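Peer 1: can't give you the sequence, but here's the structure:
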């Protein structure tokens, strides 16, 4: 029974990642972007799960053998690399090379993974604060950026 209670306690991080990643995904979804609600939730919860699993591995096996080495930082690096690979697939450029599409989507996926990692580490205030900053960036700040006149590159 103690094991089940411990796992339910670990689920708090996944549920927080679900909620916060869902907010980011919902914002993208309502603006019609390809990577929306489900994609962001999957990225955020997966990142949280990888962190929770790495901590569980350390707790389970750390005391069994001095020769066993744990690299939790490596897990974090693997999460960043994996999500960056997904983000790279979301980036497209025009044939002329003068216009990029998907950069915000790629950055949003990476940001969502970071929120998931924070939730996996049970840093809920940090994860919530970061989510609010990301939502501000994707919402009101994007309207400010659109209002700024851009200089043409061929001038």
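Peer 2: Now that the structure is in, tell me what you want to look at. What you are looking at is a predicted structure, and each value in this text was computed from that prediction instead of being measured.
Peer 1: From here on, just use CA atoms for contacts and neighbour counts.
Peer 2: Noted.
Peer 1: could you pull out the helices for the protein?
Peer 2: 2-30, 37-61, 72-90, 103-120, 124-138, 140-147 (DSSP state H).
Peer 1: Okay, one more to line up with it:
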């Protein structure tokens, strides 16, 4: 396998890690169960998995139809399934009483996985715009919820007391 295409995949993973790190930093500053490094690693792993799939499509060792049948969306599904386990861990990690915490962090991990998949497929502008939108949701909309007096800041997702995660 040629070196240059592999370097493009590594570069895409680095870009995904940078974008994931921006979201992870926001989570880290709010002292959430998954922060800077976790978000970077999820985004980078997602990008690498998708990038490896892309490389495999063009690898002459796998061109015979009976050896590999690749569908890029199946790779994305595999990434989402893997991240779901990590997300579930962040939810259960901060469970107390009736309130469940960590759901927003689990969702942010899913977003960085999708951002990583976007970079793996070389949709770099899509990944960047998605990062900005995610940061907007995590920061600006949280402030809006507080001002409007709505959302989890007042009541938990089950209608009970406020969630310790608060988003």
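Peer 2: Everything's here; your move. Predicted model, so just to flag it, every value in this text is computed and none were measured.
Peer 1: if we can go back for a sec, most tightly packed of the helices of the first structure?
Peer 2: Stretch with highest mean neighbour count among those: helix 103-120 (a mean of 25; mean count of other Cα atoms under 10 Å).
Peer 1: now that helix: which residue numbers in the second structure?
Peer 2: Alignment note (TM-score structural alignment): helix 103-120 of the first structure is matched to residues 103-120 of the second structure.
Peer 1: check the fit of that stretch onto the first structure and give the mean distance.
Peer 2: The superposed stretch 103-120 of the second structure is, by mean Cα distance after the TM-score superposition for the first structure, a mean 0.5 Å from where its aligned residues fall in the first structure.
Peer 1: ok, the residue most central in space within the second structure - contacts?
Peer 2: Nearest residue to the geometric centre of the second structure (Cα atoms, centre = their mean): residue 112, 2.1 Å. Contact analysis of residue 112 of the second structure by Cα atoms under 8 Å, 6 or more residues apart in numbering lists 16, 19-20, 23, 39-40, 42-43, 131.
Peer 1: what two of these are the furthest from one another?
Peer 2: Using Cα to Cα, the contacts of residue 112 of the second structure span at most 13.8 Å, a distance reached by 42 and 131.
Peer 1: Residue 39 of the first structure reaches residue 26, doesn't it?
Peer 2: No - between residue 39 of the first structure and residue 26 there is no contact under Cα atoms under 8 Å: 10.0 Å.
Peer 1: hmm, what's the outermost residue in the second structure?
Peer 2: Quick read of the second structure (Cα atoms, centre = their mean): farthest out is residue 64, 33.4 Å.
Peer 1: That one maps to what in the first structure?
Peer 2: Checking TM-score structural alignment: residue 64 of the second structure goes with residue 65.
Peer 1: With residue 54 of the second structure instead?
Peer 2: By TM-score structural alignment, residue 54 of the second structure lines up with residue 55.
Peer 1: Can you report how many residues neighbour the residue lying closest to residue 69 of the first structure once chain neighbours are set aside?
Peer 2: Residue nearest to residue 69 of the first structure in three dimensions, not counting chain neighbours: residue 62, with 7.9 Å by Cα to Cα, 6 or more residues apart in numbering. Using other Cα atoms under 10 Å, residue 62 of the first structure has 14 other residues around it.
Peer 1: list the contacts for residue 62 of the first structure?
Peer 2: If a contact means Cα under 8 Å, 6+ apart, then residue 62 of the first structure has 68-70 as its contacts.
Peer 1: who wins for most neighbours among these?
Peer 2: Highest count within these by other Cα under 10 Å belongs to residue 70, 14 neighbours.
Peer 1: if I look at that one, how far off is residue 77 of the first structure?
Peer 2: 13 Å (Cα to Cα, to the nearest Å).
Peer 1: next one: residue 84 of the first structure
Peer 2: Distance check for residue 84 of the first structure against residue 77 of the first structure: by Cα to Cα, it reads 10 Å.
Peer 1: Please apply the same query to residue 141 of the first structure.
Peer 2: Separation of residue 141 of the first structure from residue 77 of the first structure (Cα to Cα): 29 Å.
Peer 1: before we move on, back to that, could you tell me which residues touch both of residue 42 and residue 131 of the second structure?
Peer 2: 20, 112.
Peer 1: Brilliant, that's me finished.
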